[in-house]
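# Everything below, folded, please.
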Amino acid sequence: MPVNFPLPRKDELAPEEQQASNGRLIKRITFFGDSAIPEDDPIYKSVWEAARILAERGFAIVNGGGPGIMKAATDGAESVNGDTVAVYWQPKLASFFEGKNLANVTDESETFSNYLIRTLGLIEHGDAYVVCKGGTGTVSEFGMVWALAKLYYGCHKPVILYGEFWDGLIEAFQRDMYIDDIERGVLYQATTPEEIVNIIDKHELQIQHCGKRRFSGDEAGFVLGAEVKLTQETHDAIASSYHGEYAGRLVAQEQMEEFMSLVHPPAKVLDVGTGPGHDARFLSEKYSVTGIEISQKFAEIAKFETPRWKSSTPM
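As a prediction, the model looks like this:
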């Protein structure tokens, strides 16, 4: 069994610390687990029930968008109209991968071809992690969130090992690897859906002090704390960095030059999906350019690249 550090009891906390509110730090739960577990397996049914209970409590459910454990988590949450998020991996070269499950339909989704970036997405989207039985993919995900919980201990995201089978694995780690007290202490174990809920509530109470801290930058997705909206200065810094590395790169320079030879100014150009704005900057040398870009990040980069552009971006 993982050894957890003592948690405060509810009756030892001040009344204001006991109050549940919409401002809680843990809002999204990421499920990791095997894609090959069938729907009639007890593990599948247990994950389905856990996701249902969590969704009823207002938590959004995040998973990798595949079959097995991932679909169980989605279906359980959707059964009570809960919020669901899938982070897909769509590789171009990998030979052994189950792929996107078309039956795993979520409210939100993202798709990546890079496995590591996809894993990072699952980690950043989740405020807590439920790690179920799985293969090497689950092992890699578990190792990453376990390490992050130790590295950011104090405002860390809880790692919940789901199932009795974890006993032997954790004992082996403690016996044969170099596992310190904090590494043992950041792990929880649950064998029922109700225990998952209780652990999340307890961890929330333990790290309430983190709600007063504000995090931003690349590491903000690894800790629990107050959300920080990107400021204009941050967007400018991102745009400046992008400009330094990619300035002047046209997506389709030959096509742009052909277009400019055919359409004589004065002309008005609508650039849909502006991206970083290189094409808009090139076209704005002769034309009046209006850009549409749904990504706030790229909209700010485009404005940096092409100050003259007229943005109709919904911000």
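# use CA for all of it now, contacts and neighbours both
Will do.
# Is Val289 in a helix, a strand, or coil?
Of the three states, Val289 takes strand under DSSP: H, G, I helix; E, B strand; the rest coil.
# Just the element for the closest residue to it other than its chain neighbours, please.
Among residues not flanking Val289 along the chain, Val269 sits closest, at 4.8 Å (C-alpha to C-alpha, 6 or more residues apart in numbering). Element membership for Val269 (DSSP states H and E) is strand 268-272.
# What residues of that strand count as buried?
Asp271 (16 or more other C-alpha atoms under 10 Å).
# Tell me the helix or strand right after that strand.
Counting by DSSP H and E, the element after strand 268-272 in chain order, helix or strand, is helix 278-283.
# before we move on, back to that, quick one: residues contacting the residue nearest to Val289.
283, 287-290 (C-alpha atoms under 8 Å, 6 or more residues apart in numbering).
# before we move on, what about His243?
By C-alpha under 8 Å, 6+ apart, the contact set of His243 is 301, 305.
# What's the separation between it and Glu300?
As judged by C-alpha to C-alpha, to the nearest Å, His243 and Glu300 stand 11 Å apart.
# Confirm that Glu110 lies within a helix, as I assumed.
No. Counting by three-state DSSP, Glu110 falls outside a helix, being strand.
# contacting residues around it?
Counting by C-alpha under 8 Å, 6+ apart, Glu110 has contacts 86-88.
# For these, which single residue is the most surrounded?
Within the contacts of Glu110, Ala86 tops the neighbour count with 27 neighbours, counted by other C-alpha atoms under 10 Å.
# Residue nearest the middle of the chain, spatially speaking?
For the chain, the residue nearest the mean C-alpha position is His125 (2.3 Å; C-alpha atoms, centre = their mean).
# Before we compare anything, build this one as well:
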Amino acid sequence: MDETSHRRGPATLRGRARPSTTHDQRLLDERGSAEWLHKDPWRVLRIQAEFVEGFGLLAELGRAVSVFGSARIKPGSPYYELATEVGGRLAAAGYAVITGGGPGIMEAANKGADPHGLSVGLGIELPFEQGMNAFVDLGMQFRYFFVRKTMFVKYSQAFVVLPGGFGTLDELFEAITLVQTRKITRFPIVLMGVSFWQPLLDWITGTLQAEGLISPDDPALLHLTDDPDEAVRIVIEGHMNAGQADIEARVQAATAEEAGT
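Reported below is the predicted structural model:
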């Protein structure tokens, strides 16, 4: 390599791209600004750290269900009470309850789960202070939405979705997409609040399905109910079916491998 070239890992830097200082020099030079904290390579390390911390925190969680819903729902409202009840039913059935850790529906689900089982909160850093609700047993605050979403999906056997705004819809449609495209094991997505969600389901079947934009069986990915007992039953049955499907897939794979040998 000529003297005007500089190597940075697999990259070759020449001309104006060639740095005027070395890594050691920049590390030991205390006169530099803190701007490096906000550069993309450093963000990669922070993202990596969030994944590692999240995986470490939740690795031994066991069976769990993510409950989504609006932070704006007030205590004492029908949806708050519904979320509290379903959180308690899920915990009594042996599931940890995962929420976004904030107020409203999230607080209600954590509150319901708290006396009976493990209550988990996965918070997010926002421009306005939201904080972790008082009913979370196991909590973590994330910088990045996509890392947090990975934790919701990776450690859940089902999603229960109560009324909410853009954030709730974002979680809902991402979950539907992941299940539809088989990026995650096919497991139930339960919508609670019939009068709230029915117009959305009507649009999905009357517009998306009618115009051929989704498959005819895609609406069946969503289960609609107002009954906490039915919601838990759907979760349990979906979990059992997914487990049975996994067993059958393993048996088929083993049989095929044995036949090949």
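# roughly how far is stretch 99-113 of structure 2 from the heart of the chain?
Offset of stretch 99-113 of structure 2 from its chain centre (C-alpha atoms, centre = their mean, to the nearest Å): 15 Å.
# ugh, wrong one, stretch 196-209 of structure 1
20 Å.
# Give the buried residues for it.
Within stretch 196-209 of structure 1, the residues that count as buried by 16+ other C-alpha under 10 Å are 196-197, 199-201, 203-208.
# Show me what Ile124 of structure 2 aligns to in structure 1.
The alignment partner of Ile124 of structure 2 in structure 1, by TM-score structural alignment, is Trp89.
# So that match versus Phe112 of structure 1, what's the distance?
Taking C-alpha to C-alpha, one finds Trp89 of structure 1 at 5 Å from Phe112 of structure 1.
# before we move on, what about Thr84 of structure 1?
18 Å.
# The two - which one has more neighbours?
More crowded of Thr84 of structure 1 and Phe112, by other C-alpha under 10 Å: Thr84, with 27 against 15.
# just checking, Ser119 of structure 2 touches Glu107?
No. Assessed by C-alpha atoms under 8 Å, Ser119 of structure 2 is found out of contact with Glu107, at 9.9 Å.
# Overlap in contacts, those two.
Phe135.
# circling back to that earlier point, what is the neighbour count of the match of Ile124 of structure 2?
By the criterion of other C-alpha under 10 Å, Trp89 of structure 1 has 23 neighbours.
# pretty sure it contacts Phe97?
No. Applying C-alpha under 8 Å, one finds Trp89 of structure 1 not in contact with Phe97, separated by 9.1 Å.
# Show me where structure 2 has its helices.
Secondary structure of structure 2 (DSSP state H): helices at 23-28, 40-58, 78-92, 105-113, 145-154, 166-180, 194-203, 228-260.
# Mean distance of the third one to its aligned residues in structure 1, please.
Read it as helix 78-92 of structure 2. Helix 78-92 of structure 2 differs from its equivalent in structure 1 by a mean of 0.8 Å after superposition (mean C-alpha distance after the TM-score superposition for structure 1).
# Output the contacting helices and strands for that helix.
strand 96-99, helix 105-113, helix 228-260 (3 or more C-alpha pairs under 8 Å, 6 or more residues apart in numbering; DSSP states H and E).
# now the last one
Using 3+ C-alpha pairs under 8 Å, 6+ apart as the contact definition, the elements that helix 228-260 of structure 2 packs against are helix 78-92, strand 158-161, strand 189-192.
# Show me what the second one packs onto, helices and strands only.
Right, strand 158-161 of structure 2. In this structure, strand 158-161 of structure 2 makes packing contacts with strand 64-68, helix 166-180, strand 189-192, helix 228-260, judged by 3+ C-alpha pairs under 8 Å, 6+ apart.
# for the last one, the distance to its chain's centre please.
If I follow you right, that is helix 228-260 of structure 2. 22 Å.
# again, but for stretch 109-125 of structure 2
Centroid separation for stretch 109-125 of structure 2 versus its chain: 14 Å, with C-alpha atoms, centre = their mean.
# And the contacts of that stretch?
By C-alpha under 8 Å, 6+ apart, stretch 109-125 of structure 2 touches 67, 83-92, 94-102, 131-132, 135-145, 148.
# What's the ChimeraX line that selects buried ones from those?
Filtering these down to the buried ones (16+ other C-alpha under 10 Å) takes a single ChimeraX command:
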select :67,83,84,85,86,87,88,89,90,91,92,95,96,97,98,99,100,101,102,132,135,136,139,140,141,142,148
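# Just give the closest residue to His239 of structure 2, not the sequence neighbours.
Distances taken as C-alpha to C-alpha, 6+ apart place Gln157 nearest to His239 of structure 2, at 6.3 Å, with adjacent residues excluded.
# nearest to Ile179 of structure 1, of the contacts of Val269 of structure 1?
Ranked by distance to Ile179 of structure 1 (C-alpha to C-alpha), the contacts of Val269 of structure 1 are led by Thr290 at 57.0 Å.
# and Ile196 of structure 1, what pairs with it in structure 2?
By TM-score structural alignment, Ile196 of structure 1 lines up with Ala231.
# quick one, what contacts that match?
Per C-alpha under 8 Å, 6+ apart, neighbours of Ala231 of structure 2: 86, 160, 190, 192, 225.
# can I get those in CSV with distance to Gly56 of structure 2?
Converted to CSV, these look like this (distance: C-alpha to C-alpha, whole Å):
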residue, distance to Gly56 of structure 2
Val86, 27
Val160, 24
Val190, 28
Met192, 31
Thr225, 34
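# Give the equivalent position in structure 1 for the residue nearest to His239 of structure 2.
If you follow Gln157 of structure 2 across to structure 1 using TM-score structural alignment, you land on Asp127.
# now that match: how far from Gly99 of structure 1?
Counting by C-alpha to C-alpha - Asp127 of structure 1 and Gly99 of structure 1 are separated by 25 Å.
# Which one's more surrounded, these two?
When Asp127 of structure 1 and Gly99 are compared for neighbours, Asp127 comes out ahead with 26 against 15, by other C-alpha under 10 Å.
# what separates Gly88 of structure 2 from Ala113 of structure 2, distance-wise?
Distance of Gly88 of structure 2 to Ala113 of structure 2, given as C-alpha to C-alpha: 4 Å.
# do Arg26 of structure 2 as well
50 Å.
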